[in-house]
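Colleague: Sharing a model that was predicted from the sequence below.
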Amino acid sequence: MRMWLYRSALGLLFLCMPWSFCTAADLLVVVSNVPVENYRDVDIAADYYGVGTEIVHVNTASDIQHALYRMRDPNLAGVIIHADALPKFSEPRVRAALRRGAAAIPLLVTGVTAKTDAAILQSWSRGALRQCTAPEQVQPGSLLLGNTRSLLHELAGLKIPVTNPPACVFVRADDSHSEIVAAYASGDSPAFVRIATGPQELFFATDLGKPDLANLNSAAEFFRSFSPLIASMVFVRYAAGESGWHAPAHYANLTIDDVWLTQPYGHLDFQSLLEEMEKHNFHATLAFIPWNFDRSEQDAIAIIREHPHRYSISIHGNNHDHTEFFRDTDDGRSTPLTDEELAARLKQAVARMEQFRMRTSISYDRFMIFPHERFPSATLRFMKRFNYVGMANENLVPIDRQQPADDAFFLHSPTTFFENFPGVRRYSAEEAAVPEYLVAIAAFLEHPLLFYAHHAYFARGANVFNATVDFINHIDPEVNWTGLGNMAQHLYKMRRRADHDFDLWTRTADFRLRNNSGREQTYYVSKDENFADPIRQVTANGQPITYSRQANRLTLILKVPPGQEQHVRIEYGNDLNLTATDVSKPNLRINALRRISDFRDLVLSRSMLGDTVVALYYGKLNVSDFPLYRVLLVCVVAGAGLLLAASYAYRHVHRKRKTARSVPTSQ
């Protein structure tokens, strides 16, 4: 016992030094003889919300006494008891230990199965639950979630898929005062319930399977496999409240790739889309290819410039030339360009966008959308060096790296797994409709909701995205539709500390923090930092401030007066010289490709036949084997040849007729 206390104190001291970034709330997890994977979901949830956990194994009377003693800790946010440990405790003694004056901290009983003793279940639930029986439906189905927004937030009232049926479903008493949080297959088969008896809130959850996040291959697979986490994520978020990591606001965005400023751009009519954005309340970012910096047209410029709350501009590669940041080798692999080439292209992209800004008076965000969703890891290193604020991609794994075998990779968005640079996941709006459960789970996890499309998406009308917008605005009425730069400046989470100040964990080097309270707030800021590049300076509202280097973290303290905002920038040293960077376009292949892309988007889109040709190309051909510029170049050359042949034939026939008319008729 003394050795356990000594180790706990030593571990706490180690965690808190030299920077005060300890958890503001803790969970007590009580288990019996169960494998660690049986409460892996609790570890994942506690880590996600920044809540400390203490695991207590109860095998002896001394263990039970220690668990009851720890339940009285005033810093506890909640207690989780595995169902196998329930028989070891007196239910009244546990309730007494959880009381905090007139209130009580919540308790979750997890891992309930059909083998859980019915009498114990009835006693602990105060008669609300009779037993837990095997479900009638044994095929994977769905969980129907309850309607309590304060508990389920964006998930309230929706269905999410389940990969495995629950171990059992609860049978409630006829006069049960329990609330169904989640039910399997139908509302009559509860798998997760809440029971309020006076000030005490009790949660009961059946065994919904074991999470295996580290072996998933895609974000879509992660969201389909979320159900084993639902009880622990909901309970930990609810119990921790402000003392757990939470986003101060939520953000959403629609990005339209490849467009430049001409009205209309293919099927995208800027004015018509603006009218839909005003009616349905959303925001569109144009992923702008820097090569187009000098060819914007006034009609489109005026619409974008006069409506910054609806339109914004971000960077989309540099030339968008299929081999933007890598080369394809003969064996079918892709290799990154040299560091010198990568740096030059990323510098040129910024220099061209600065020219765009000066020519149009439209600001842009130094936020990257990679062409074709492919990029090597070194691009992230250079973007960080050149003070890009972030990037978004459907796939966040560089072409030269492997997906991390880490629970947190899909659970978090943004991530900084690669080169310590923030990457945010986005989802295609073009193919099939994005499942509502995916959007809702991402919103519940407080991920930015980023969607993307191309101009052809709007062939069905400027209102094609409205249904997705309306759903998001329904499940999260306070969501902020905004540009990618503004979104990136709010990619941080906060939690209230025991001293009532805040910890702040930022993913980006450029962030804005507003204190909406009525008193000055102190924020203890931490950023994961590899210090690969020298830090030129750290400023708050333009004024230099001090910071500390703590292992692989940059830390600083901000005091923000009530009602005021601090704009913090961590600037890295680099050799970016915008005035000395060449923005010219001498490459004939790239220039031809961009013109042919214009022909595809602006000419072929005018007819159904043209749209069909483009759709056939992208839907049926192997784009890597038959790049569009080659296909269209062949078509253009062949078309030009046919025109020349037709012209020659016409002139030849016309000459023969003219000659025939000029020959005198014989007498």
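Modeller: Thanks, I have it. Numbers count the residues shown, from 1 in each chain.
Colleague: all contacts plus neighbour counts: C-alpha atoms, from now on.
Modeller: Fine.
Colleague: What residues sit buried inside the lengthiest helix in the chain?
Modeller: The longest helix of the chain (DSSP state H) is helix 628-662. For helix 628-662, the buried set under the neighbour-count rule, 16 or more other CA atoms under 10 Å, comprises 628-629, 632.
Colleague: can you check stretch 87-102 too?
Modeller: 94-95, 97-99.
Colleague: likewise stretch 342-355?
Modeller: Buried positions in stretch 342-355, judged by neighbour count with 16+ other CA under 10 Å: 342-343, 345-355.
Colleague: Dump the residues you listed to TSV, plus distance to residue 242 and secondary structure.
Modeller: What follows is the buried residues of stretch 342-355, written out as TSV (distance: CA to CA, whole Å; DSSP: H, G, I helix; E, B strand; the rest coil):
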residue	distance to residue 242	secondary structure
342	43	helix
343	42	helix
345	43	helix
346	40	helix
347	41	helix
348	44	helix
349	41	helix
350	39	helix
351	42	helix
352	43	helix
353	40	helix
354	41	helix
355	44	helix
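Colleague: ok, so what distance separates residue 159 from residue 393?
Modeller: Remark: distance between residue 159 and residue 393 (CA to CA, to the nearest Å) = 27 Å.
Colleague: let's bring in a second one:
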Amino acid sequence: MTAVLTLLSSPDSAVSDNALKKLATFLGVSCVEAELEQFAEAPPAAGSAVVALSSQTLRQGFVGGVTEADARDFFCRRAAKVLVYGFKASPEDARLLQALTDGAVSGVEPTQNSDRRYAFNPVLDRLEIPLAALSWETRETRKASTFTEAAGGSTLIPLVSLNGKPLLALWRTAGTEFFLLADSGIADIDAWVAPSASVRDFYPTLLPPVVFLRTAFRQACWSNPFRSANFVIDDPLIRRRYGFLKYETLLSEARLNGYAVTLGFIPFNHARSHCKVAGFLCGHLDRFSLAVHGCDHTGREFGALDDALLVHKARLALERMCQHQELTSLPFDPVMVFPHGVYSTGALKALKQTGYQAVVNTDATAHPVDCAQHPLALRHLLDGAITAYHSFPLFLRRYPAGVFDSAVDLLFGKPVLLVEHHGYFKAGYEPLASFVRNINRLADGLAWVPLGRALTAHALFRPLGPGRYAARFFTPAFQLRNPAAIRASFLLEKSEMEGGVDHVAVNGRRVDFTVRSGVLACEAELGPGEACRVKVAYRETPTTSCTLSLRYRGFAAARRYLSEIRDNYLARNERLLSLATRLKNVAQGARCRP
């Protein structure tokens, strides 16, 4: 399959053309720009070309007696797939649409309602698009348009609908597939995303062109053949029961329903686990794992801007987790979960220096506290992991409120990472089992595994030729698996800062590597079904020592014990919890008064 998009551009649609080009390149599709006249003069590509152009660009070809029907026949001779986008509610575009679709589409109409529902056709399931049969609702004031279908029915396939009317539609004729996108707006993946904003704000102009590109190029795009998922529970101690959580019941349900859970364990509690319960958990390491949840779990402990303090906290957390492992025999993954999602860019640098593999943060808190100096662009949030800060991977997780956002994660090749607290199990374990079943319907072969395994095996692949792949990985330690049924070579790539890498090893053997323009590259070769371990080792960085005051340590201890009283006693009594919440608010108000 060709992996080249021929973009026929013109000054009238330069903004949308450029946005589509960047989006295609981001997904792994090469993009060649040409003018319509150049494309017409070039030898036909045996009908295999994939072409995209705006309706304005297409209309420029209507000179010298050329008609709309001639334009359709021209593309049928030269292209297998054609995207035409950015139609206007004008007589000219109405005639163009009627000619392209044999009258199935009669024109374009603006969407008047600001309450909008975007729906994805179930047929997309056959194209391995996880959004198939899903929808999401939003309120927006942006101008949008949809197609008007002619009366009497047709074979037009609305791939994406807006308020029940086609937004992205597919029309097949004479062996060519015409993809018609009513909107001219295409998301710019280099647009900055404000901390108060969300990737969801970009869905209306992001997902329709992505559906086209994924449909047109399939596996030629960056994709993840080893999809994984994990459910993280933050905070609980390892006791027979913590709040509404019982580990014996949880693991029984996990095994019965095929999911895996990770406990966001607070290192402060390293000497407080019950060994009998820990021993039970050791027997379920295929379904259960530990991650590092802060250090003392104070509100902004990793939102500090003091590099020495951040390194001290990161190292102390690891030391405590190692002590916990010695006491209980429970292993842990060197993956950080920031308390309350608060972090600074310096925190990621500290984690990288002290040997962590990754960070997992809730999607609502993707931005660091110093994001004004270090903003995130849409491309950072869509990538397999955010690597904008010190090339250290930050993965985003979501609360189990709905499956649509998880489907978008799968669309971009990300792991499905979910999070909750013990209170989620107040109504029992069936809500989680039901949500897992809904998630599993999004993609075949979704593997629920411990968090560390999900992240260190995560990569995006695309073919470079027969028996050769590019693979982008994200964590310093990476488990590469060959997705092909034949022996294959791999160009391995990772976002990395120049000058910081000491060496790269494959299965313990050092290999040649380069770091250019922020990308580390090395090579590996595997037989069918084989796997290997890739490790990126960093040069040691001198750090400054730091100590925590007795006052701080007393505050951290009090916070932990009070949190446990809340979770184990107050949370299970609505009246007591309500009273405690009111008292807390009164105390905070008094503290805020001068």
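Modeller: Noted; the coordinates are in hand. Just so you know, these numbers come straight off a predicted model, no measurement behind them.
Colleague: What is the nearest of the buried residues of helix 628-662 of the first structure to residue 408 of the first structure?
Modeller: For the buried residues of helix 628-662 of the first structure, the closest approach to residue 408 of the first structure (CA to CA) belongs to residue 628, at 37.8 Å.
Colleague: What are the neighbouring residues in contact with the closest one?
Modeller: Applying CA atoms under 8 Å, 6 or more residues apart in numbering to residue 628 of the first structure gives the contacts residue 617.
Colleague: Kindly recompute the last result at 10 Å.
Modeller: 322, 593, 596-597, 600, 614, 617-618, 621, 634 (CA atoms under 10 Å, 6 or more residues apart in numbering).
Colleague: Same question for residue 659 of the first structure.
Modeller: residue 653.
Colleague: now for it: what does it line up with in the second structure?
Modeller: Per TM-score structural alignment, there is no equivalent position to residue 659 of the first structure in the second structure.
Colleague: if I look at the residue positioned nearest the centre of the first structure, how far off is residue 61 of the first structure?
Modeller: Taking CA atoms, centre = their mean, the centroid of the first structure lies closest to residue 413, which sits 3.8 Å from it. Here residue 413 of the first structure is placed at a distance of 44 Å from residue 61 of the first structure (CA to CA).
Colleague: returning to what we had before: now, which of the buried residues of stretch 87-102 of the first structure lie within helices?
Modeller: 94-95, 97-98.
Colleague: Reduced to three states, what does residue 302 of the second structure come out as?
Modeller: Three-state call for residue 302 of the second structure (DSSP: H, G, I helix; E, B strand; the rest coil): coil.
Colleague: For the residue nearest to it when sequence neighbours are not counted, list the residues it contacts.
Modeller: Leaving aside its chain neighbours, residue 302 of the second structure sits nearest to residue 343 (4.8 Å; criterion: CA to CA, 6 or more residues apart in numbering). Counting by CA under 10 Å, 6+ apart, residue 343 of the second structure touches 300-305, 310, 361, 365-370.
Colleague: Quick check: the aligned residue for residue 343 of the second structure in the first structure?
Modeller: So residue 343 of the second structure corresponds to residue 375, using TM-score structural alignment.
Colleague: what's around residue 3 of the second structure, how many residues?
Modeller: 20 (other CA atoms under 10 Å).
Colleague: Which residues are in contact with it?
Modeller: With contacts defined as CA under 10 Å, 6+ apart, residue 3 of the second structure is in contact with 24, 28-31, 49-50, 216-221, 463-464.
Colleague: Filter these down to the buried ones and hand me the PyMOL line.
Modeller: Remark: buried members of the contacts of residue 3 of the second structure, expressed as a PyMOL selection using 16+ other CA under 10 Å:
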select buried, resi 24+28+29+30+31+49+50+216+217+218+219+220+221+463
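Colleague: quick one: which of the contacts of residue 3 of the second structure is nearest residue 98 of the second structure?
Modeller: Nearest to residue 98 of the second structure out of the contacts of residue 3 of the second structure is residue 50 (CA to CA; 21.6 Å).
Colleague: Now do the SS call for the closest one.
Modeller: What three-state DSSP gives for residue 50 of the second structure is strand.
Colleague: Residue 255 of the second structure now?
Modeller: With three-state DSSP as the basis, residue 255 of the second structure sits in helix.
Colleague: out of everything not next to it in sequence, what's closest to the corresponding residue of the first structure for it?
Modeller: Using TM-score structural alignment as the criterion, residue 255 of the second structure maps onto residue 278 of the first structure. Computed as CA to CA, 6+ apart, the closest residue to residue 278 of the first structure that is not its neighbour in sequence is residue 310, at 7.8 Å.
Colleague: cool, and residue 169 of the second structure?
Modeller: residue 158 (4.2 Å).
Colleague: surely that neighbour meets residue 120?
Modeller: Yes. With contacts counted by CA atoms under 10 Å, residue 158 of the second structure reaches residue 120, the gap being 8.2 Å.
Colleague: what touches both of those two?
Modeller: By the contact definition CA under 10 Å, 6+ apart, residue 158 of the second structure and residue 120 are jointly contacted by residue 168.
Colleague: Now for residue 217 of the second structure: which residues touch it?
Modeller: Applying CA under 10 Å, 6+ apart, we find residue 217 of the second structure in contact with 1-5, 24, 27-29, 50, 81.
Colleague: What about these, which are in strands?
Modeller: Counting by DSSP state E, these place 4-5, 50, 81 in strands.
Colleague: All set now, cheers.
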